[in-house]
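Colleague: I would like to see how this sequence folds:
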Amino acid sequence: MTIVLLVALLLLVPILFLLKRTKPSKRVPPGSLGIPIIGQRLGLLRAMRAITAEKWIEDRTNKYGPISKLSLFGKPTVLIHGQAANKFIFTNGGDSIVNQQTQSVKMILGDRNLLELSGKDHSRVGGALVSFLKPESLKQYVGKIDEEVRSDILMHWEGKQQVKVLPLMKTLTFNIICSLLLKATAKIQNMLKEIVHQKKVEQEKNGINPRQDLISCLLNMVEDDKQVLTEKEIIHNAVLVMVAGHDTSSVLITFIIRLLANEPAIFAAVFQEIAKGKLLGEPLTWEDLSKMKYTWRVAMETLRMFPPIFGGFRKAATDIKYGGYIIPKGWQIFWVTSMTHMDNNIFPEPSKFDPSRFKNQASTPPYCFVPFGGGTRICPGYVFARVETLVTIHYLVTKFIWKLLSDNSFSRDPMPTPTQGLLVELCSRNLS
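Modeller: Below is the predicted model of the structure:
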């Protein structure tokens, strides 16, 4: 018995030491850091998979208020949410808050991608990406996206009685983004590095079209006879665009397909808008997509209810005063998207799917609808996501009718994932 007590005491001493070390002397938000290392990570991950994360956060808010401390992924963290929190996150220029992703994300994307940069570096790299992803540039790529979608539907959809939507959407959106990133599809950084080198040689010898692909565009950005982005930044942000450009869009399109199966009236309205706008068989143009206003409102409402990104992380670069408390330097800041999306005071009857909410987007208070971020932190791929989504939905709606063969359940891991990948039964439309 004495040995057991001695072992327990030896185990308790380092735990108490760690708790003492992490106990801040400043007026930090209320809450608990929990068990060292573990913290509240397991509880949050369980809630996300069970689609009860909003309830989990709501319970914390009821207990501690709108700002609270906890420990996530081994680091002391402050949880914030709401309109003021969104504005605080998205308008901060980087002097007090810097970007920070979890270590696993950093290992995948690299440390010089846009999600890791702040201040002048963020503006420089973000500006370079925007030059490729702005509407004036994307107008040139509608035909290429149209071609990729048609080819994918012919190969994976036509003639099939059943399909699993999410895996097919991931394949499609990955092929689309790769076709715009570079002509030779590269899946890992070493391959991207080789392609960058090849394009540099081509550029020096013959010159290259800066609008040929993303890497060509980034290589051609020069200020004061100096390349704007380093080779490392080009590679890491090419990987970022590959991941972001297919993962989030595939989730959005999948949930639109799920929604249309559950809402026949909305399905009919989308089909009516699309069918009257274009002769069958003709490739889509930028002008065609600009007419699909109702379809995009359906997409926006889908993003409101099922945002692909639940939240994100930042880091306090200095002690920050927020909400009457101090967020200590070095602590993580965890902000959550969907709390404003499902706020009854902002969006009445938030559980009801209603695309008319976005008929007049000016009526939505700023920093309340944030699936693409906001302010200076708005996602540079916003317009690309719109083009990709509208082209895909156009062809699926004009070619097929579908019904769900799986239930409506889904989990977050960390993005929304429908049961069985959203299994649907297909029926071809007979249109002349």
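
Colleague: going forward, measure contacts and count neighbours with C-alpha atoms only.
Modeller: OK.

Colleague: max-length helix in the chain?
Modeller: helix 231-262 (DSSP state H).

Colleague: Show residues contacting the next helix or strand after it.
Modeller: Toward the C-terminus, helix 231-262 is succeeded by helix 264-275 as the next helix or strand (DSSP states H and E). With contacts defined as C-alpha atoms under 8 Å, 6 or more residues apart in numbering, helix 264-275 is touched by L260, A261, M292, Y294, T295, H394, V397, T398.

Colleague: let's see 6 Å
Modeller: If you take C-alpha atoms under 6 Å, 6 or more residues apart in numbering as the criterion, helix 264-275 is touched by L260, T295.

Colleague: ok so, going back, give the buried residues for the longest helix of the chain.
Modeller: Neighbour-count burial for helix 231-262 flags 232-261 (criterion: 16 or more other C-alpha atoms under 10 Å).

Colleague: Ends of stretch 403-418, what's the gap?
Modeller: Start to finish, the residues bounding stretch 403-418 are 14 Å apart (C-alpha to C-alpha, to the nearest Å).

Colleague: And this one, please, so the two structures can be compared:
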Amino acid sequence: MDALLSCLLLLVILAASLFLVSRAKKHYTGSGSSKLPPGTTGWPLVGESMKFVMLGPEKYISGRMKDCSPDVFRTSLLGETMAVFCGPAGNKFLFSNDNKLVTSWLPLSIKKALVFPDFVDNSVKDIAALKHNFMHEILKPEALRHYIPIMDSMARQHIEADWSPRKEIKVLPLSKKYTFDLACRLFLNIEDLEDIKRLSDPFSRVISGLFSVPIDFPGTAYSGAIKGGKMVRDELLSIIRRRAKQLSENKDMVATDLLSRMLLAMDQENDKLMNEMEISNNVIGLLVASYDTTSISLTMVLNFLAQLPHIYQEVMEEQMEIAKAKGPGELLNWEDIEKMKYSWNVVREALRLTPPAQGSFREAKTDFTYAGFTIPKGWKTFWTVHTTHKNPQYFPEPEKFDPSRFEGSGPAPYTFVPFGGGPRMCPGKEYARLEILVFLHNVVTKFKMEKTIPNEKIVFHSSPTPVHGVPVRLHLHEK
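Modeller: As a prediction, this is how the structure comes out:
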């Protein structure tokens, strides 16, 4: 019903567009004195968003690179004129000029779903800005070392409760449950299942509709995202205020989680409510990443292991060596993670083939020139993994799963970019690495997995999503 309603609304928009404009601008532009990048504006109002969704990002991007330019092309996505930068040179240019020629940008539709209305018109930098660099501090490797035993303990509990009692499971929903539970524990110090559920249920609505057609009409996925976002923000404010009260009443309380540390450092001279909103905005960003990109990454790694026995065997042997060196009940530590070299190469190859994030947006701060074309001030830019990750020039036999690509010096610079690059590189990269490897260790040392749908279709929403959630049969290792 949601899909039908969304399609009907799109038809209304298209009809109105055709009434206002006699024909769509389908011809390619780029010649003349303006020297704008070649490309197409697509349909009025809708632009090329529908083609992007219908073809899928990988096919859409490769087609435009072929028809327009392998360096940079012009399009219209999310209601914005946009320049898509291609290849390692394009990636390097945008990463190197962050906060110089370009600045962070998010579509208005996404901000409306995620942040408080007071912040919708603010820049991404202002929304995510905290006076103290808590995000990078709590997510840097030195800090994360202390969380490895917690990750390991929670992974064991999760597998014991949700995997071991069953002969068959679906990897995707269980991965989402684990990654979200872990994020609540580490970032908010929340362990109660009911408290987590009050956040996770509306969060699923946000993620489901975040990248849908941005029409806030009852029954649409985007309307669900808007409602879910408000529920999440209300619940977070309640959590923040309860925690602030606990901290004020117990001055000796040790702040180990992100939320408590931010609250202790709040500037009392500023408006308290605005500080609470700023904290909530930052926590939401972390939870979105934990719920979607990290869980998809973990799912796709396990998907490849289940369908490639020879890869699984090598990973299992590496992980079993680590397990044999541990005492009874002894939890993983940093030194154990550093031994998982082949396993990490497997993870990286999974991220190359099925990257959880498609890329990132920027906004031009001034007019500038790239590859002979002018990018006007105010234009949006987009870099995407799909210009390099499966390019045979950088990755021979690109569809082949080959972890050896990451041995030695690995891929050429700016060709493997699942976490972005430059000053805006994903601060959660190391967190994701540890979370995936810890969970991977606990799965392969206990089970062998067998896919029940060998050629399961992968569709693209905000991330690559297995249609059936990767159902697998579990076979316990013989002792």
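
Colleague: related to what we said a few turns ago, tell me the mean distance between the longest helix of the first structure and the second structure once they are aligned.
Modeller: Helix 231-262 of the first structure, aligned to the second structure and superposed, deviates on average by 1.2 Å (mean C-alpha distance after the TM-score superposition for the first structure).

Colleague: Return the list of helices and strands in contact with that helix.
Modeller: For helix 231-262 of the first structure, the elements it packs on are helix 103-109, helix 165-181, judged by 3 or more C-alpha pairs under 6 Å, 6 or more residues apart in numbering; DSSP states H and E.

Colleague: Centre of the chain to the first one, how far?
Modeller: Spelled out, it's helix 103-109 of the first structure. 15 Å (C-alpha atoms, centre = their mean, to the nearest Å).

Colleague: can you pull the buried residues of it?
Modeller: So for helix 103-109 of the first structure, counting by 16+ other C-alpha under 10 Å, buried means K106, L109.

Colleague: The second structure: matching residues for that one?
Modeller: Taken onto the second structure by TM-score structural alignment, helix 103-109 of the first structure occupies residues 108-114 there.

Colleague: Contacts made by the matching stretch with the rest, please.
Modeller: By C-alpha under 6 Å, 6+ apart, stretch 108-114 of the second structure touches V120, P214, A225, I226, G229.

Colleague: of all those residues, which comes closest to K324 of the second structure?
Modeller: Comparing these against K324 of the second structure with C-alpha to C-alpha places G229 closest, at 45.1 Å.

Colleague: mind listing what the closest one touches?
Modeller: Going by C-alpha under 6 Å, 6+ apart, the list of residues near G229 of the second structure reads A113, L114, V206.

Colleague: Just give me how far the helix or strand that contains it sits from the chain centre.
Modeller: Applying DSSP H and E as the criterion places G229 of the second structure in helix 221-249. Taking the mean of its C-alpha atoms, helix 221-249 of the second structure sits 21 Å from the chain's own mean (C-alpha atoms, centre = their mean).

Colleague: ok, now stretch 312-331 of the second structure?
Modeller: Taking C-alpha atoms, centre = their mean, the mean C-alpha location of stretch 312-331 of the second structure is offset from the chain mean by 29 Å.

Colleague: how many other residues sit next to P355 of the second structure?
Modeller: 24 (other C-alpha atoms under 10 Å).

Colleague: Can you find the partner of it in the first structure?
Modeller: Match for P355 of the second structure (TM-score structural alignment): P307.

Colleague: Which helix or strand contains its match?
Modeller: Going by DSSP H and E, P307 of the first structure is not in any helix or strand.

Colleague: Quickly note the distance from it to G381 of the first structure.
Modeller: For P307 of the first structure relative to G381 of the first structure (C-alpha to C-alpha), the value is 15 Å.

Colleague: Quickly note the distance from K380 of the second structure to V12 of the second structure.
Modeller: 27 Å.

Colleague: Of the two, which one has the most company?
Modeller: The neighbour count for K380 of the second structure versus V12, taken as other C-alpha under 10 Å, is higher for K380 (27 against 12).

Colleague: Which residue in the first structure aligns with the more buried one?
Modeller: Match for K380 of the second structure (TM-score structural alignment): Q332.

Colleague: Am I right that that match is in contact with K315?
Modeller: Yes. Taking C-alpha atoms under 6 Å as the definition, Q332 of the first structure is a contact partner of K315 at 4.5 Å.
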